[in-house]
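# What follows is a predicted structure for the sequence shown.
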Amino acid sequence: MRVSLLPAFRPFCAGLLLALLLGGGPQAQARPRPSYALAGHEKPVALLHAGKATLVVTEHSVWQLEGAKFIRKYQSASPVQCATAADTV
């Protein structure tokens, strides 16, 4: 005598499919952007991640996250027009 597991397995498959369709989208995984307070109140240009480093590029400076604070690593008199991150120089 053969016993089919399909009738018992069908509700599980339907529930799994429903969970994937309703709760697995990118909106469910999205997090709000953190706010970064910087000295100088410059307009942010870019937020970069290179390895474990987090950098904020503003109109005239580059800031690196060290612990819970951003430390200015570079300052320029001319405005920054573009930014990129690389693991090697």
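Nice, thanks for sending it over. Numbering: from 1, shown residues only.
# switch to C-alpha atoms for all contacts and neighbour counts from now on
Fine.
# Quick one: the helices in this protein, in order.
Assigned by DSSP state H, the chain shows helices spanning 6-23, 26-29.
# Make sure His49 is actually in contact with Leu55.
Yes: contact criterion Cα atoms under 8 Å: His49 and Leu55 qualify, at 6.4 Å.
# Could you check which of those two has the larger neighbour count?
Leu55 (21 against 14; other Cα atoms under 10 Å).
# who touches the more buried one in this structure?
With contacts taken as Cα atoms under 8 Å, 6 or more residues apart in numbering, Leu55 has the following neighbours: Leu47, Leu48, His49, Val62, Trp63, Gln64, Leu65.
# put this beside the first:
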Amino acid sequence: MKINRCIAPLLISVLLAVTGCSSSSKEDQVMNANLGAQALYDKARQSMANGNFAAAADSLSALDSRFPFGPLSHQVQLDLVYSYYKSGKIDQT
């Protein structure tokens, strides 16, 4: 009986922690959709300079999917791999 009382709060706290660790918000995704290629790349580079590699990966991923054959495509892919690596998303590299 005591085990069940301990498991429920633990499970709830784990679920709250996992949902609170989302890397991007809907506002960021909408803002990324409205930016041009150079502006989106500049935003990603600024995020990388600030150490926010998860946000950089989101911006770079949006850039790579919207402009796959643009003049920045090779550098975007390199920066995306690096951002995934630095943010701990090694399986996505």
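Thanks, I have the structure now. What you are looking at is a predicted structure, and each value in this text was computed from that prediction instead of being measured.
# Report the TM-score for the pair.
For this chain pair, the superposition-based TM-score is 0.31 by TM-score structural alignment, normalised by the length of the first structure; 57 aligned residues with a Cα RMSD of 4.6 Å.
# just to revisit the earlier point, quick one: which of the contacts of Leu55 of the first structure has the most company?
Ranked by neighbour count under the definition other Cα under 10 Å, these are headed by Val62 with 22 neighbours.
# which residue sits closest to that one, ignoring its sequence neighbours?
Ranked by Cα to Cα, 6 or more residues apart in numbering and with sequence neighbours excluded, the top spatial neighbour of Val62 of the first structure is Tyr74, at 5.0 Å.
# how much space between the one you found and Gln64 of the first structure?
For Tyr74 of the first structure, the distance to Gln64 of the first structure under the criterion Cα to Cα, to the nearest Å works out to 9 Å.
# what do the two both touch?
What both Tyr74 of the first structure and Gln64 touch, as defined by Cα under 8 Å, 6+ apart, is an empty set.
# still on that earlier bit, ok, the residue nearest to Val62 of the first structure - how many residues close by?
Other residues lying near Tyr74 of the first structure total 11 when counted by other Cα under 10 Å.
# Might one say that it is in contact with Thr58?
No: using Cα under 8 Å, Tyr74 of the first structure makes no contact with Thr58, being 10.2 Å away.
# what about the strands in the first structure?
44-50, 53-58, 61-66, 69-75 (DSSP state E).
# and the first one, what does it pack onto?
If contacts are counted by 3 or more Cα pairs under 8 Å, 6 or more residues apart in numbering; DSSP states H and E, strand 44-50 of the first structure sits against strand 53-58.
# Now do the strand it packs on against strand 61-66, angle only.
Taking axes from the mean of the first three to the mean of the last three Cα atoms, to 10 degrees, strand 53-58 of the first structure and strand 61-66 form an angle of 150 degrees between their directions.
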